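Visitor: Quick one: sequence and predicted model below, then my questions.
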Amino acid sequence: MAALGREAGEDLRAAGVGPVRAGEAPKDIKVPTYTHGQSSPSLGDAKLRKPLVIEIIEKKFEYLSKEKTLNIYGTVTFGTTAGISGILANFIFRHCFKVKFDTLKTYASLTTLPFLSTIVSYKLLVTDALYSGKISQENCVLRSSLIGIVCGILYPTALAFSKNGRLAVKYHTVPLPPKGRVLLYWLLLCQTEIKAMMLPLILQTAFGIFLGLQHYAMFESTLEKTVHED
């Protein structure tokens, strides 16, 4: 046993490892130390990463604010043109039916209802669907143009026709139509003046196509920039 101990001690000394005494640390074991004020690599990376994250978030907010401004401005303008179409339709049918009563009431409803219906329809059918990624560029343009035709022309025209026709019957401003032929009689009465609605029809359709294309392009540009920076 003593021989084995001496041989082990000689092997350790040959390998360069001395005996470890009480209270001493082994000389070959290196303990990493950090001086005061020296930060670890992970903390330094976090400090460098933080400004980049803040910059990306700020740019995202900037892109979203620009898109939101375009969305609000375009939708309000779209609704305003629908309200103007309602005013024109009300003027035409009041002239056809020779109605001179409830002027403020009819003009207020013919301006407000097409305006609100256009804004709500555009938000539900175009804006929300675009943000969810469920429609293509062709569908976006098609929906926008159909909203311009339906909410900006057909709805205010039918509303003005109905309201002023009832006032004509109530105040007897035009001869009463025969029973069962009310709609045909009134259409024949207004067939010349109603052709003036072709101009707002063309304008609403063109503006709907333009707004759909612009809104989709802005959405795609914002999405590409956001993904590229991420």
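Guide: Noted; the coordinates are in hand.
Visitor: alpha carbons only for contacts and neighbour counts from here, please
Guide: Fine.
Visitor: For Arg6, see how far away the most centrally placed residue in the chain is.
Guide: Among the residues of the chain, the one closest to the centroid is Thr127, at 4.5 Å (Cα atoms, centre = their mean). From Thr127 across to Arg6, the span is 88 Å (Cα to Cα, to the nearest Å).
Visitor: mind listing the helices in the protein by residue range?
Guide: Along the chain, the stretches classed as helices by DSSP state H are 2-14, 41-97, 103-122, 128-131, 137-149, 155-171, 182-190, 198-229.
Visitor: could those helices go into JSON lines alongside mean neighbour count?
Guide: Shown next, in JSON lines, are the helices of the chain (neighbours: other Cα atoms under 10 Å):
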{"stretch": "helix 2-14", "mean neighbour count": "11"}
{"stretch": "helix 41-97", "mean neighbour count": "17"}
{"stretch": "helix 103-122", "mean neighbour count": "19"}
{"stretch": "helix 128-131", "mean neighbour count": "15"}
{"stretch": "helix 137-149", "mean neighbour count": "21"}
{"stretch": "helix 155-171", "mean neighbour count": "19"}
{"stretch": "helix 182-190", "mean neighbour count": "14"}
{"stretch": "helix 198-229", "mean neighbour count": "17"}
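Visitor: List the contacts of the residue nearest to the centre of the chain.
Guide: Not one residue lies near Thr127 by Cα atoms under 8 Å, 6 or more residues apart in numbering.
Visitor: can you tell me how far it sits from Leu199?
Guide: Thr127 sits at a distance of 27 Å from Leu199 (criterion: Cα to Cα).
Visitor: what distance separates stretch 182-196 from the centre of its chain?
Guide: How far stretch 182-196 lies from its chain's middle: 40 Å, per Cα atoms, centre = their mean, to the nearest Å.
Visitor: here comes the other one, which I'd like you to weigh against the first:
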Amino acid sequence: IPWRTWDESGLVSNSLYRRALNIKQAGVTSSVPMAVMPFLTTYALYNAVVTNPLLNGDLNCPSCALIRGALVGVVGAGLYPILLALPVNIAIASRYNTAPLPEKGNVLRYYVELSRPILRKMRAVLVLQALFGTYLSSRNFESYTTLAKITFDSGREELKD
């Protein structure tokens, strides 16, 4: 199932943040949202941006479908889980005091510095998510064009008879 790959980037980013913040506790507490939330969000986003416009006839351009699929892959299945893992793990780190947390004035700088190496490690995952999104949207567009041909060609045959 290609959708299955879209929830694994959340688990990978969660693991990277847990290592960076030296968190050993609450493994299930942080892993369940990282597996479920990105999957559901990406599924809903893909349906709203690619599948429903195709079925409604609002998306007839194959390049547009591919780009939309790639964007859903990068944003919904790549960046969203990475950004979602940050506050979850920061909250766990502050609860269990596993890493020194910043003062109030340096919070944003701390988050950026903490996320920079993780985003570098996740580049390959983001590219992979873009490829999966592009592949899914290409398959979806092919199915849509086949369905449209069957539907509209059968109507022409009835008019001829």
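Guide: On my side now, so go ahead. Since we're looking at a predicted model, the values are computed, not measured.
Visitor: now what about the TM-score between them?
Guide: Put the two chains on top of each other and the TM-score (TM-score structural alignment, normalised by the length of the second structure) is 0.88; 154 aligned residues with a Cα RMSD of 1.5 Å.
Visitor: Quick one: map the residue nearest to the centre of the first structure onto the second structure.
Guide: Correspondence of Thr127 of the first structure to the second structure, assessed by TM-score structural alignment: Thr51.
Visitor: For Thr151 of the second structure, see how far away that match is.
Guide: Relative to Thr151 of the second structure, Thr51 of the second structure is positioned 17 Å away (criterion: Cα to Cα).
Visitor: And for Asn140 of the second structure?
Guide: Distance, Asn140 of the second structure to Thr151 of the second structure, using Cα to Cα: 16 Å.
Visitor: what do you get for Arg109 of the second structure?
Guide: Per Cα to Cα, Arg109 of the second structure is found 56 Å from Thr151 of the second structure.
Visitor: Likewise for Leu119 of the second structure?
Guide: Applying Cα to Cα to Leu119 of the second structure and Thr151 of the second structure gives a distance of 45 Å.
Visitor: for Pro100 of the second structure, same thing?
Guide: Separation of Pro100 of the second structure from Thr151 of the second structure (Cα to Cα): 62 Å.
Visitor: how about the aligned residue in the first structure for Asn22 of the second structure, what does it touch?
Guide: Residue pairing (TM-score structural alignment): Asn22 of the second structure is matched to Lys98 of the first structure. Counting by Cα under 8 Å, 6+ apart, Lys98 of the first structure touches 168, 173-174.
Visitor: same check, this time on Ile67 of the second structure
Guide: Residues near Ile67 of the second structure by Cα under 8 Å, 6+ apart: Thr134.
Visitor: In the first structure, what residue corresponds to it?
Guide: Under the alignment (TM-score structural alignment), Ile67 of the second structure pairs with Leu142 in the first structure.
Visitor: try Leu84 of the second structure
Guide: Mapped onto the first structure by TM-score structural alignment, Leu84 of the second structure lines up with Leu159.
Visitor: My read is that that match contacts Leu110, right?
Guide: Yes: in this structure, Leu159 of the first structure is within contact of Leu110 by Cα atoms under 8 Å, at 7.2 Å.
Visitor: mean deviation of stretch 143-150 of the second structure from the first structure?
Guide: Superposing on the first structure and averaging over aligned pairs (mean Cα distance after the TM-score superposition for the first structure), stretch 143-150 of the second structure comes out at 1.5 Å.
Visitor: Check the gap between Leu130 of the first structure and Asp102 of the first structure for me.
Guide: Taking Cα to Cα as the measure, Leu130 of the first structure falls 41 Å from Asp102 of the first structure.
Visitor: no no, Ser144 of the first structure
Guide: Counting by Cα to Cα, the separation of Ser144 of the first structure from Asp102 of the first structure is 33 Å.
Visitor: and what of Ile54 of the first structure?
Guide: 58 Å.
Visitor: cool, Leu203 of the first structure as well?
Guide: Note on Leu203 of the first structure: its distance to Asp102 of the first structure, by Cα to Cα, is 29 Å.
Visitor: now do Phe91 of the first structure
Guide: Computed as Cα to Cα, the Phe91 of the first structure to Asp102 of the first structure distance reads 12 Å.
Visitor: what do you get for Val141 of the first structure?
Guide: Separation of Val141 of the first structure from Asp102 of the first structure (Cα to Cα) stands at 38 Å.
Visitor: And Ser117 of the first structure, by the same measure?
Guide: 23 Å.
Visitor: and what of Glu55 of the first structure?
Guide: With Cα to Cα as the criterion, Glu55 of the first structure and Asp102 of the first structure are 58 Å apart.
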